[in-house]
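**Student:** Got a predicted structure here, sequence first:
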Amino acid sequence: MGEDVPAQEFTRADRTRHREKVRRNLDVFARMLREAQFDTDDPLTGLEVELNLIDETGDPAMRNADALEAIADAAFQTELGQFNIEINVPPARLREGGLTTFEDGLRRSLNHAEERSSAIGAHLVTIGILPTLDERHLRPDSISANPRYRLLSEQILNARGEDIAISIAGAERLATTSESILPEAACTSMQLHVQTSPDSFAPYWNASQAIAGVQVALAANSPYLLGRELWRETRVPLFEQATDTRSEELKAQGVRPRVWFGERWITSVFDLFEENVRYFPALLPIVHDDDPMRVLDEGGIPALAELRLHNGTIYRWNRPIYDVAGGTPHLRVENRLLPAGPTVVDMMANAAFYFGLVRAIAENDRPLWSQLSFRAADENFHTAARDGIDAQLYWPSVGQVPVTELVLRRLLPMAHEGLRSWGVAPEVGDRLLGVIEGRCLTGVTGAGWFSERMHRRGGMERFDALRATLLEYREAMHSNEPVHTWS
């Protein structure tokens, strides 16, 4: 959920000062893109994984503070709901065995965390939406203790002026309301980071947008919410609605949502930050005392704190990141659209597919986005979230095609090529992309596996079936065998 902020109230004057400061940040950022030396020589990649906590019966364990104290590892942090935590995996270079480093480190860390947290009755589960959540788990008193979360919830509800409405129609239908942003906590994701140069940011972001639908279709793992079977990746419509600051009237006027696929291909990272400032009022108008232009004039590297915090409250599925590490600025594409789970090897296969395919497409001489309309990319994304691996997507020169056929015939070879360009060892790429191939051949994802198991339990009370299936899922999760091989 981003950096910590203290509990506070904001005045109209605060918002005026913030608008002036964030626009000054934007001017400085534009100058830095022209003049500054960004860290581009040897790009890093990274990942974060959000986790759910459950008790012995499969119900949510509202004990993230206790779990974090038991785990006692700075890599694990709080998240929005008391049934969430997050792990930040140290960045690595793919050419130096980064995928293996991620996989080994993530397994080791999760095993250690499970051993510690299970001692207090809180077990870790990697899944896109915890299926045993019910309405009582999503009340305001379930927000984590960090003041940032309650403050952000208050600001979103104040901006909206009414309770948040959730309405999703899939295999079944859900319609409910919430007096906080707690439904967002139901969405647990894996986030991938790719560092780029200023010149290559636009191709990598455009490529990430173009393949978003394919990624979601292959990784869908969120079929149930509040006892209803909805979309294969229900996390997508839920996240879009759970942080929506717009009333129905503002939606009708065409005001842009804060969870946003976007509306156009870009030519520069500046396009995205400029849209953020132009289209979205601040939710957290915190102003620092520094003068970023003076810092730059004096040879320093501006933090651009207001611009970064504002960017953190606009939830693009592929988000631009400006950061400073070791006194040097850098840019990253943050790919935020994948669900967590089912297993570490499944998540690493998703990572390998993304890192390989995005590089192959971004560095192709003929840009894919010159052949694919932005609207088609958006439609692919939402179709894939609804239908999962059974989706039919639009692809240039092919037309409508089953996503499995598209991946097997066209995209897997490109992903292999991209991993070779990154310097990934062939045996590593073959093993991880082999998991993607296996999913396509069997048609099995986490969402499909879970739903099929639930249908077998059709005679049980719904939440009893959800608990039983989740415990079965958790047991298979610990095998670290790819989900398409689960019995």
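**Tutor:** Nice, I can see it. Residues are numbered from 1 along each chain as shown.

**Student:** Could you use CA atoms for every contact and neighbour count after this?
**Tutor:** Will do.

**Student:** show me the contacts for the spatially most central residue of the chain.
**Tutor:** Most central in the chain under Cα atoms, centre = their mean is Arg336, positioned 2.5 Å from the mean C-alpha point. Contacts for Arg336 (Cα atoms under 8 Å, 6 or more residues apart in numbering) come out as 189-192, 316-319.

**Student:** could I get these as TSV with distance to Arg31, secondary structure and neighbour count?
**Tutor:** Below are these laid out as TSV (distance: Cα to Cα, whole Å; DSSP: H, G, I helix; E, B strand; the rest coil; neighbours: other Cα atoms under 10 Å):
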residue	distance to Arg31	secondary structure	neighbour count
Ser189	34	strand	23
Met190	33	strand	24
Gln191	29	strand	21
Leu192	28	strand	22
Arg316	24	strand	21
Trp317	26	coil	21
Asn318	24	strand	24
Arg319	21	strand	20
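
**Student:** this is the other structure I want to compare:
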Amino acid sequence: MGEEVGRTTYNREQRREYRRKVQLCLDVFETMLARSNFDCDRRLTGMEIECNLVDADYQPAMSNRLVLDAIADPAYQTELGAYNIEFNVPPRPLPGHTGLALEAEVRASLNHAETKANSGGAHIVMIGILPTLMPEHLTDGWMSESTRYAALNASIFRARGEDIPINIAGPEPLTWHAASIAPESACTSMQLHLQVSPADFPANWNAAQILAGPQLALAANSPFFFGHQLWSETRIELFTQSTDTRPEELISQGVRPRVWFGERWITSIVDLFRENLRYFPSLLPEVSAEDPVAELAAGRSPQLSELRLHNGTVYRWNRPVYDVVNGRPHLRLENRVLPAGPTVVDMLANSAFYYGALRSMSEADRPLWTQMSFAAAHENFLAAARYGMDARLHWPGLGEVTTQELVLDTLLPMAQEGLRRWGVDAEVRDRFLGVIQGRAETGCNGARWQVSTVRSLQDRGLARPAALAEMLQRYCEYMHANEPVHTWPT
């Protein structure tokens, strides 16, 4: 979850002071960038995994407080929904055998958490959208106990002034109206962090934007919502709509959504923070006591709390992050594209593919973003979300290609070379990129497996709700076996 806040409502004076303070923070941030005093000696990586809780019947279990108390590990925290928890993996460098050690560590931690959850009758599921979640689950008691979440809900609906329409196309289109931000809680993801220097940030962000489409096509794992088969990665469109502060009139005027891919390549991390202030009113105008100018003048690293809080309510798929650890400031690129699951090995394969391809792209002599329009990268992203492995993507020098062709012929070699530059051992590269190769060759990701399994169960006579529950039970069994999703039987 993001940082907690102290209240759920704000007056005019607080909003005015917050606007002044967040601009001051940005001014101080630019001064810090000019002085180049950021921690970038070690390019650490990090990971957050959002999970769902289900009961013995594989229905949502609104028991995260009990489960977290049982786990009793600060690495596990609440998320928006009472049926969500988040696992924060400690940061580490990429080189050597780190990936294999990380796989063992994440599996051991999640297995321990699952055992603790079982003591209260719950199971942990890593999946993009819980397929058994239905409208009746999001009426009462769905939200975690948190002032931040209550304040976000109140601010979004105060800005809209009306319910949020959820309209998603697909094989079984869905139309629904939300009286709260509850549908956002359905969207559970894996977030990847990379610590970078100020000078390297623009190239890495631009590369991540180009990579977002292929990433998503490979990893889609959210085909069902409220019992409807929608997009391969429905989470992308559902998250966009469920946090939309714009009534129809503002949408017609071209006002930007808070869940935002962006609209141009950047030359500095400041470009992103400036856009945040220019385009998006504050949702949580919480004012801290810190004087960032005085902190910087005293030789300390300011927290820039207002800037960070505002940044946390602009939901970019690749988000800039400023943070201070042990008194030293650093910058991170947070990749928010991927869904959670299906297995630990699948998620680490997704991360290896991302970090490897990102390294090669960001260091290319002739960067891809000089050969490709930003609009084309955005179109790739939306096509990947909608069609998954069946998406056709535009790529410089290739034109329009299938996801399979792009991954196998272009991106996998790029990822292999990037991981080699990171110093990742061959055994690690082969294990995780071998999973990506198998997934691309078979065309089977989590979304395709879910749809095929539900279709097979319905062909055998099960009604859709029963088929979804049975599919989810099988999914959990295979998830714990940690075999890649492209090898799962349907």
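**Tutor:** That came in fine, so what should we check first? Here the structure is a predicted model, which means the values were calculated and not measured.

**Student:** rewinding a little: hang on, the residue nearest to the centre of structure 1 in a strand?
**Tutor:** Yes. Assessed with DSSP: H, G, I helix; E, B strand; the rest coil, Arg336 of structure 1 lies in a strand.

**Student:** I'd like the distance between it and Glu103 of structure 1.
**Tutor:** 19 Å (Cα to Cα, to the nearest Å).

**Student:** what do you get for Tyr322 of structure 1?
**Tutor:** 26 Å.

**Student:** where does Gln400 of structure 1 fall, helix, sheet strand or coil?
**Tutor:** Counting by three-state DSSP, the backbone at Gln400 of structure 1 sits in strand.

**Student:** Enumerate every residue touching it.
**Tutor:** Contact analysis of Gln400 of structure 1 by Cα under 8 Å, 6+ apart lists 392-394.

**Student:** Which members of the residues you listed occur in strands, if any?
**Tutor:** Counting by DSSP state E, the contacts of Gln400 of structure 1 place 392-394 in strands.

**Student:** Save the residues you listed as CSV, and put in distance to Glu248 of structure 1 and neighbour count too.
**Tutor:** Formatted as CSV, those follow (distance: Cα to Cα, whole Å; neighbours: other Cα atoms under 10 Å):
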residue, distance to Glu248 of structure 1, neighbour count
Gln392, 31, 22
Leu393, 30, 23
Tyr394, 30, 19
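
**Student:** With structure 2 overlaid, how far apart is the helix ranked longest in structure 1 on average?
**Tutor:** With secondary structure taken from DSSP state H, structure 1 has its longest helix at helix 12-35. Compared with structure 2 after fitting, helix 12-35 of structure 1 deviates on average by 0.5 Å (mean Cα distance after the TM-score superposition for structure 1).

**Student:** What range does that helix cover in structure 2?
**Tutor:** Using TM-score structural alignment, helix 12-35 of structure 1 lines up with residues 12-35 of structure 2.

**Student:** can you give me the offset of the matching stretch from its chain's centre?
**Tutor:** Mean-position distance between stretch 12-35 of structure 2 and its chain equals 27 Å (Cα atoms, centre = their mean, to the nearest Å).

**Student:** what does stretch 377-394 of structure 2 give?
**Tutor:** For stretch 377-394 of structure 2, the distance to the chain centre is 17 Å (Cα atoms, centre = their mean).

**Student:** Give me the contact list for it.
**Tutor:** Applying Cα under 8 Å, 6+ apart, the external contacts of stretch 377-394 of structure 2 come out as 170, 209-210, 212-214, 216-220, 230-234, 236, 261, 376, 400-404, 440, 443-445, 447.

**Student:** how long is stretch 69-86 of structure 2 from one end to the other?
**Tutor:** End-to-end distance for stretch 69-86 of structure 2, by Cα to Cα: 13 Å.

**Student:** no no, stretch 154-172 of structure 2
**Tutor:** Taking Cα to Cα, stretch 154-172 of structure 2 runs 31 Å from one end to the other.

**Student:** buried residues in that stretch?
**Tutor:** Across stretch 154-172 of structure 2, burial judged by 16 or more other Cα atoms under 10 Å covers 154-157, 160, 162, 164-166, 168.

**Student:** With stretch 425-435 of structure 2 instead?
**Tutor:** Neighbour-count burial for stretch 425-435 of structure 2, counted by 16+ other Cα under 10 Å, picks out 425, 428-429, 431-433, 435.

**Student:** Please apply the same query to stretch 373-385 of structure 2.
**Tutor:** Neighbour-count burial for stretch 373-385 of structure 2, counted by 16+ other Cα under 10 Å, picks out 373-374, 376-378, 380-385.

**Student:** Ok, stretch 138-151 of structure 1 next?
**Tutor:** 138-140, 142-146, 148-151.

**Student:** can I get those in CSV with secondary structure and distance to Ala468 of structure 1?
**Tutor:** Below are those laid out as CSV (DSSP: H, G, I helix; E, B strand; the rest coil; distance: Cα to Cα, whole Å):
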residue, secondary structure, distance to Ala468 of structure 1
Leu138, helix, 21
Arg139, coil, 24
Pro140, helix, 27
Ser142, helix, 24
Ile143, strand, 26
Ser144, coil, 27
Ala145, coil, 30
Asn146, coil, 32
Arg148, helix, 35
Tyr149, helix, 32
Arg150, helix, 33
Leu151, helix, 36
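
**Student:** Which of those lies at the shortest distance from Ser451 of structure 1?
**Tutor:** When the buried residues of stretch 138-151 of structure 1 are ranked by distance to Ser451 of structure 1 (Cα to Cα), Leu138 comes first, at 22.8 Å.

**Student:** Would you confirm that the closest one contacts Leu182?
**Tutor:** Yes. The criterion here is Cα atoms under 8 Å, and Leu138 of structure 1 meets it with Leu182 at 5.2 Å.
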